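K.L.:
Build me a structure from this.
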Amino acid sequence: MSKRIFSKRMVIMLIILAVVFGLIFGFKAFMGKMMNDFFDNMPQPAAAVSTYEARQDNWASILEAVGTVNAVNGVNVTAQVPGEVEAIEFESGDSVKKGDVLIRLEAAADRAQLNALEATAGLARQEYDRYQRLFKQGSISRSELDNRRAQRDQAVAQAQAQREQLNYKTVRAPFDGVLGIRQVDLGQFLQAGTPVVSLNQLQPIFVDFALPEQELSRIEKGLKVRVTLDAYTDQQFEGEISAIEPGVSEATRNVSVQARFENEDNKLRPGMFASVDIQLPQSEDVVVIPRTAISYAPYGNAVFVVKDAPQKGETGENEESDADSEKKAEGADKIVKKRFVKLGRRRGDLVAVIDGLKPGEVVATSGLLKLRNDAAVTIENDVQPSADATPTPGNS
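P.N.:
Presented below is the predicted three-dimensional model:
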């Protein structure tokens, strides 16, 4: 009997505990739902933004490419014959003219050999002159005279060859240009072909780049080209197309193009990376906005278009309920709508919008990180982000 009563009491206690814990967890779930509903329905404070009205502009058509700066002439000056460096006649970074002496190799033995060969050549000339007189007197045959002529010519040629060999002992600049860093030392023994110093002609200079074959019909020699260098980001350099490769690469389907620049200040150096803009004679109408108005994202670029907040009883662009729209617009008379756009070329602080925006529509240009679709905003245009097509540094 007592055992049955004990079991009954245990069942009652378990039921009571289950009810108590159920009430506790139920209360917590209820409170959580109420808090979530409160935060979900809590009016969002209006974000302060600056705005810009999208406008239509006429931009010159431009093709963009990336290129590399190359010298008209650029070589590593080398020694043509072996020898020990006797004198160095230049400093690293010097500007030189064609024919200027760069280094001299030790050449005492070569000069002595040249003297010996010139003496032999002189004797051969005298012998030939004597034999020529004898031939006129009938004392010798024509074959003997011809043999002496051959000996004379051979001796002269050997002396000339030695003279050229001696000239190779003096290394000269092959063209006008700017020297690099010296790569040899005084007293160093050089083998033939050993680099002495780099030499590059910097005026004029070329920029080589490639364009897709689809653009071949739009370019021609003489078109103006502008390049920007990473070393001089605030400066553009102007040149013109000087050559177009007649064939198209089968591997890339690109055509190689070369532009010529005067480079009077020697700022363009071989090997530099260059951003290239080719100015075409045609122009196009574009819708432009500041680059600060673009929200960049991997899944697509977007802008926040400023709209009038829906009044009570109206519905927003996304067919939201009246209560939802009024809640999001509370405290402000403007809201923003996120809209994905397709971007085109950039010019200074401006960017062209190819698709997704019309002239006259107003976009937010600051505070984008605080915005989301249908967020309430207030407009403060006291401080405007830069929106200049040709910006210049403030210290210029």
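K.L.:
only C-alpha atoms for contact and neighbour calcs from this point on.
P.N.:
Fine.
K.L.:
tell me the contacts of residue 383?
P.N.:
Contacts for residue 383 (CA atoms under 8 Å, 6 or more residues apart in numbering) come out as residue 50.
K.L.:
Tell me the secondary structure at it.
P.N.:
Using DSSP: H, G, I helix; E, B strand; the rest coil, the secondary structure recorded for residue 383 is coil.
K.L.:
Kindly provide the distance from it to residue 21.
P.N.:
In this structure, residue 383 and residue 21 are separated by 58 Å, where distance is defined by CA to CA, to the nearest Å.
K.L.:
which residues of the stretch 201-350 of the chain fall in helices?
P.N.:
Under the criterion DSSP state H, counting those that start in this stretch, the stretch 201-350 of the chain contains helices at 322-328.
K.L.:
how deep is residue 270 tucked in, by neighbour count?
P.N.:
Residue 270 is flanked by 18 other residues according to other CA atoms under 10 Å.
K.L.:
right, I mislabeled it, should have said residue 86
P.N.:
Residue neighbour count, defined by other CA under 10 Å, stands at 18 for residue 86.
K.L.:
Please give the structure of this sequence too, so both can be compared:
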Amino acid sequence: MSSRKSRLIRRLLVVLGLVIVVYGGVIGFSRYMGAKFLDAMADMPRPPVSVSVAKAGIMIWPQTLSAVASLKSIQGASLSPQSAGTVTGLFFDSGDLVKKGQLLLQLNDNVARAQLASAQARLINARLVRDRQQDLIKRHAISQASLDQAVADFREAKAAVQQAQAVLTDLQLRAPFDGHLGIREVALGQYVAPGTIVTSIEQWNPLRLIFSLPQHDIMRIKIGDPVHLLVQGLNKKGFDGKVNAIDASVDARTRDIQIEARIDNPNERLRSGMYGVVQVILKQDQQTLAVPQTAITFKSYGAYLYVIEHKQDADVAIARSVQTGRHHQGYVAITQGLKAGERVVIAGQVKLHNGARVQIVPAPKALLHPSMENKQGLNP
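P.N.:
Below you'll find the predicted structure:
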């Protein structure tokens, strides 16, 4: 019985050994074939990356001076009454567009009207006395002194009427010019004193644009030079205007000179107090080496792009660091690291690495010519 068990155990061990040998062989063969496949794949050349290119070219750009600018209204004021009194009439709402002379606020004028009526009555009486004295002097019935006194009394009564009318006028608040009102700060029935702010008023078109430039740019700017303003979040095309005034002196602390321009604001989208970036467009044009801005990649260590070079019967992309300058209508000026005529990648950089083989495909017109006039040498 024990010999039979021993034979059975030996057979099981033999079978188990065969299974292990076969399994190990399969695993080893699979690994061997996998390694061979990876070696074969490593030896295979990578397929070229499809990219679009453009040539770096010389472009004619207008010379500009840039600065941060603030907008101010041509006319603006805080409105307040000249007299004290209780508000009996409010004839505007916050934000109203008003015309020059439009009545905005009325203070209690009962006393002033009574004083005006009294002054007018005295004027009527003084006029009658004067006219009577003029008739009497012709008949030599009175002295010249009596007539002179009557004339003086008439003039005094007339001045009193004018004064009473002025007091009555001061109890009203009217718009000093056409413009947009601000927030209403008073209520009906409120007592106000002289100088109490009722609201504000501003003209929005055109607007004043105030900015400063370094003193060495004084001789480059002239009255009438065009300016272009960009305000974040508003019209992407910007707003145009002209230099209106140049300050008479340079700031002794900053060595900057203040410039004022007038900006057209026909749709009144701009507001006083806004800021933006202004470019003063000088008369002289400038030749600039530039590429489409999509060619440039910015990293923490600087800007770079891919230049196409022909090596071993293939086009390859070579990463190159460059120095960039101004941006203008979809292009970037290159001040160092590139020559005119060199081909640069403007689309497809995501899949590129330094030395990668590339296949050049046509570039979309929107990338090749992003709205720029007087361009030269930018075709692929």
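K.L.:
What's the biggest helix in the first structure, counting residues?
P.N.:
Counting residues, the longest helix found in the first structure (DSSP state H) is helix 2-41.
K.L.:
check the fit of the helix or strand following that one onto the second structure and give the mean distance.
P.N.:
Once the chain leaves helix 2-41 of the first structure, the next helix or strand it forms, by DSSP states H and E, is strand 47-49. After superposition onto the second structure, the mean distance of strand 47-49 of the first structure to its aligned counterpart is 6.7 Å, using mean CA distance after the TM-score superposition for the first structure.
K.L.:
elements contacting the helix or strand following strand 47-49 of the first structure?
P.N.:
Past strand 47-49 of the first structure, further along toward the C-terminus, the next helix or strand under DSSP H and E is strand 51-53. The contact analysis (3 or more CA pairs under 8 Å, 6 or more residues apart in numbering; DSSP states H and E) places strand 51-53 of the first structure against strand 273-290, strand 362-364.
K.L.:
Can you point out the buried residues in the very next helix or strand once past strand 51-53 of the first structure?
P.N.:
Under the assignment DSSP H and E, the closest C-terminal helix or strand after strand 51-53 of the first structure is strand 55-71. Buried residues in strand 55-71 of the first structure, counting neighbours by 16 or more other CA atoms under 10 Å, are found at 55-56, 59, 61-71.
K.L.:
Stretch 298-308 of the first structure too?
P.N.:
In stretch 298-308 of the first structure, residues buried by neighbour count (16+ other CA under 10 Å) are 302-307.
K.L.:
Show me the contact partners of it.
P.N.:
The set of residues that contact stretch 298-308 of the first structure without belonging to it, under CA under 8 Å, 6+ apart, is 293-296, 333-343, 361-364, 368, 371, 373.
K.L.:
on that earlier part again, going by distance to residue 27 of the first structure, which of the buried residues of strand 55-71 of the first structure wins?
P.N.:
Distances from residue 27 of the first structure to these, taken as CA to CA, are shortest for residue 55 (56.6 Å).
K.L.:
Need the nearest residue in space to the closest one, chain neighbours excluded.
P.N.:
Setting aside the residues directly before and after it, residue 55 of the first structure is nearest to residue 359 in space (CA to CA, 6 or more residues apart in numbering), at 4.7 Å.
K.L.:
What lines up with that neighbour in the second structure?
P.N.:
The equivalent of residue 359 of the first structure in the second structure is residue 340 (alignment by TM-score structural alignment).
K.L.:
Just confirm its match contacts residue 58, I think it does.
P.N.:
Yes - Residue 340 of the second structure sits in contact with residue 58 when judged by CA atoms under 8 Å, with a separation of 6.6 Å.
K.L.:
Just say helix, strand or coil for residue 29 of the second structure.
P.N.:
helix.
K.L.:
Revised request: answer the last question for residue 156 of the second structure.
P.N.:
Put simply, residue 156 of the second structure is helix when judged by three-state DSSP.
K.L.:
Just want to check the distance between it and residue 146 of the second structure.
P.N.:
Using CA to CA, one obtains 15 Å as the distance from residue 156 of the second structure to residue 146 of the second structure.
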